[in-house]
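no FASTA, just this:
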């Protein structure tokens, strides 16, 4: 695996068992069966922790479920790192419960004795690998959503942390950072009557996902390229549209938001 990893999980455990767990989570066949180079690697650390790193953009987000599952097996926290977003999303999981951590991924990995491979600054990450996350939420207005997000944060939100805009299609949620985190999930969970469309895409839209959320759960996912082994319910269209550009138009989300214009 030579590409720069987009996601990682830092965890205790036996490296061989960890590899089997990740294969099951990603629903991958063994190398002997499919003849393909795996899109992840398990790197043994110098102490208790080891690093699981992945390069496939289609698997971004799987690190959360992997870390959550592994945290149920160990007394020590398990960490997930999403390096495809700006800024990176770092989370710790203890007994299946996640919390966002305000720490750099490189410093965290080194402190645990399992430094990440091919360290580089985020500004060096190719633009085509920088995924951005925005959402449309139907059934909630900006003022109500702001209150929900502030309650979830537990403190006043910094200016620019979220950009909320009421539109004819619904509430648009974006962020100056390019990543709204769990805003779409949190709002849909707190307002079960609302339907959220969380869009994660690359600047060229060649990587394009839409998660349809209701009650905090994903009830359907549109994926381009298709995720053959996804456990989420698959949909082939959003609002009657099948092409990323037209899907964004139907949701009222400007394509320029993904190009950082």
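Alright, I've got the coordinates. Bear in mind the structure is a predicted one, so any value in this text is a computation, not a measurement. Numbers count the residues shown, from 1 in each chain.

C-alpha only now, for contacts and for neighbours.
Will do.

where exactly do the helices run in the protein?
Using DSSP state H, the helices of the chain run over 15-26, 31-34, 62-71, 105-111, 142-153, 183-190, 244-251.

orientation of the third one relative to helix 15-26 in degrees?
Looking back up the chat, that one is helix 62-71. With axes from the mean of the first three to the mean of the last three Cα atoms, to 10 degrees as the basis, helix 62-71 and helix 15-26 are set at 130 degrees to each other.

got the helices of the chain as CSV, with distance to residue 211 and mean neighbour count columns?
CSV is the format used below for the helices of the chain (distance: least, Cα to Cα, whole Å; neighbours: other Cα atoms under 10 Å):
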stretch, distance to residue 211, mean neighbour count
helix 15-26, 18, 15
helix 31-34, 29, 9
helix 62-71, 14, 22
helix 105-111, 26, 16
helix 142-153, 19, 15
helix 183-190, 10, 22
helix 244-251, 12, 17
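
okay, pairing it with this:
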């Protein structure tokens, strides 16, 4: 794997076993037989912790489920790093329980004896800018969402989020293009709501939607499409299967992602 990593997991464990676990989580068991290289790499650390890094944008979000599952098998915390936005976001998982951290990911990795590949941007022009993320949450109003995030200890300062009540639901965005884990947190705190986390590039050639309920991703829509996602793939969102029409169905302006 020689592309710029978009996500990472820092975890104790034996590297060969970790590779098998991640292959199973990403449903990549048959790739070697077809001559396809993995979309992730296990980088052995200097101690108990090792780094798992992934470069496929279709796997963005995989770090949460991988870290959550691995944390149930060890006594130490397992860390997930989202590198698709700037600043990077870090979460800690203990026995399946999430905590959002305000730490520098490179300093954290170094303290654990792990190496994270450099953060230089790839030459591909479609990837030069960070992906942007916005969420649409059904069955909740702005005041309730703000209170739920505050109660969960959300790391962003007051005023970071822009909450907009729309006919489709509550739209959650920010001027930085990063809503962090707001969609996951709201679906965990309010298990009856349905949340859609939309991640896209400026020209929408990379476009992903995670459908969440009860803190779990119950469906993943991806363009370019793939059939080896770690969560169930869906062919459409609200009956639509093109980025522009999906965004319209969710009440999210396509122009919001065009952050030139």
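Yep, that arrived. Predicted model, so just to flag it, every value in this text is computed and none were measured.

coming back round to it: mind putting the helices of the first structure in CSV, distance to residue 82 of the first structure included?
Output for the helices of the first structure, formatted as CSV (distance: least, Cα to Cα, whole Å):
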stretch, distance to residue 82 of the first structure
helix 15-26, 16
helix 31-34, 25
helix 62-71, 8
helix 105-111, 9
helix 142-153, 20
helix 183-190, 16
helix 244-251, 23
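
what residue is smack in the middle of the first structure?
residue 61 (3.7 Å; Cα atoms, centre = their mean).

any idea how far that one is from residue 68 of the first structure?
Note on residue 61 of the first structure: its distance to residue 68 of the first structure, by Cα to Cα, to the nearest Å, is 12 Å.

and what of residue 234 of the first structure?
23 Å.

nearest residue to residue 197 of the first structure in space, please, no chain neighbours.
Spatial nearest neighbour of residue 197 of the first structure, chain neighbours left out: residue 212 (4.8 Å); criterion: Cα to Cα, 6 or more residues apart in numbering.

residue 194 is in contact with the one you found, correct?
No: Residue 212 of the first structure lies out of contact with residue 194 (Cα atoms under 8 Å); the separation is 10.6 Å.

so which of the helices of the first structure is nearest residue 7 of the first structure?
Taking Cα to Cα, helix 62-71 is the member of those nearest to residue 7 of the first structure, at 6.6 Å.

and that closest one, how far from the second structure on average?
Aligned to the second structure and superposed, helix 62-71 of the first structure gives a mean residue distance of 1.4 Å (mean Cα distance after the TM-score superposition for the first structure).

residues contacting that helix, please?
With Cα atoms under 8 Å, 6 or more residues apart in numbering as the contact definition, helix 62-71 of the first structure has outside contacts at 7-9, 11, 22, 25-26, 77-82, 93-98.

what comes up buried for stretch 251-260 of the second structure?
Under the neighbour-count criterion of 16 or more other Cα atoms under 10 Å, stretch 251-260 of the second structure has 251, 252, 254, 257 buried.

for the nearest residue to residue 46 of the first structure once chain neighbours are set aside, the count of nearby residues, please.
With Cα to Cα, 6+ apart as the criterion, residue 46 of the first structure has its nearest non-adjacent residue at 5.2 Å, and that residue is residue 113. Look at residue 113 of the first structure: counted by other Cα atoms under 10 Å, it has 17 neighbours.

give the contact list for residue 113 of the first structure.
45, 46, 47, 48, 49, 50.

so what's the third one closest to, chain neighbours aside?
This points to residue 47 of the first structure. What sits nearest to residue 47 of the first structure in space, not counting adjacent residues and going by Cα to Cα, 6+ apart, is residue 113, at 5.8 Å.

for the corresponding residue of the second structure for the one you found, give its distance to residue 94 of the second structure.
The alignment partner of residue 113 of the first structure in the second structure, by TM-score structural alignment, is residue 113. Shown here: residue 113 of the second structure relative to residue 94 of the second structure, a distance of 19 Å by Cα to Cα.

thinking again about what came up before, export the contacts of residue 113 of the first structure to JSON lines and append columns for distance to residue 201 of the first structure and neighbour count.
Shown next, in JSON lines, are the contacts of residue 113 of the first structure (distance: Cα to Cα, whole Å; neighbours: other Cα atoms under 10 Å):
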{"residue": "45", "distance to residue 201 of the first structure": "32", "neighbour count": "20"}
{"residue": "46", "distance to residue 201 of the first structure": "36", "neighbour count": "12"}
{"residue": "47", "distance to residue 201 of the first structure": "36", "neighbour count": "10"}
{"residue": "48", "distance to residue 201 of the first structure": "35", "neighbour count": "15"}
{"residue": "49", "distance to residue 201 of the first structure": "31", "neighbour count": "24"}
{"residue": "50", "distance to residue 201 of the first structure": "29", "neighbour count": "25"}
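
hmm, back to that, which one of the helices of the first structure lies nearest to residue 204 of the first structure?
Closest of the helices of the first structure to residue 204 of the first structure is helix 244-251, at 10.0 Å (criterion: Cα to Cα).

check the fit of the closest one onto the second structure and give the mean distance.
Relative to the second structure, helix 244-251 of the first structure is 1.2 Å off (mean Cα distance after the TM-score superposition for the first structure).

got the contact list for that helix?
Under Cα under 8 Å, 6+ apart, the answer for helix 244-251 of the first structure is 136, 169, 205, 208, 237, 238, 239, 241, 254, 255.

disregarding flanking residues, what is the spatial nearest neighbour of the first one?
I take that to be residue 136 of the first structure. Going by Cα to Cα, 6+ apart, residue 136 of the first structure has residue 172 as its nearest residue, at 4.6 Å.

who's more crowded, residue 212 and residue 194 of the first structure?
Remark: of residue 212 of the first structure and residue 194, residue 212 carries more neighbours, 26 against 18, as counted by other Cα under 10 Å.

contacting residues around the corresponding residue of the second structure for the more buried one?
In the second structure, the residue matched to residue 212 of the first structure (TM-score structural alignment) is residue 211. Applying Cα under 8 Å, 6+ apart, we find residue 211 of the second structure in contact with 194, 195, 196, 197, 217, 218, 219, 220.

in the second structure, which residue sits furthest out from the middle?
Going by Cα atoms, centre = their mean, the residue of the second structure most distant from its centre is residue 33, 28.1 Å out.

residue 9 of the second structure and residue 93 of the second structure, how far apart?
Going from residue 9 of the second structure to residue 93 of the second structure by Cα to Cα gives 10 Å.

sorry, wrong one. I was asking about residue 22 of the second structure.
From residue 22 of the second structure across to residue 93 of the second structure, the span is 16 Å (Cα to Cα).

try residue 246 of the second structure
Distance of residue 246 of the second structure to residue 93 of the second structure, given as Cα to Cα: 32 Å.
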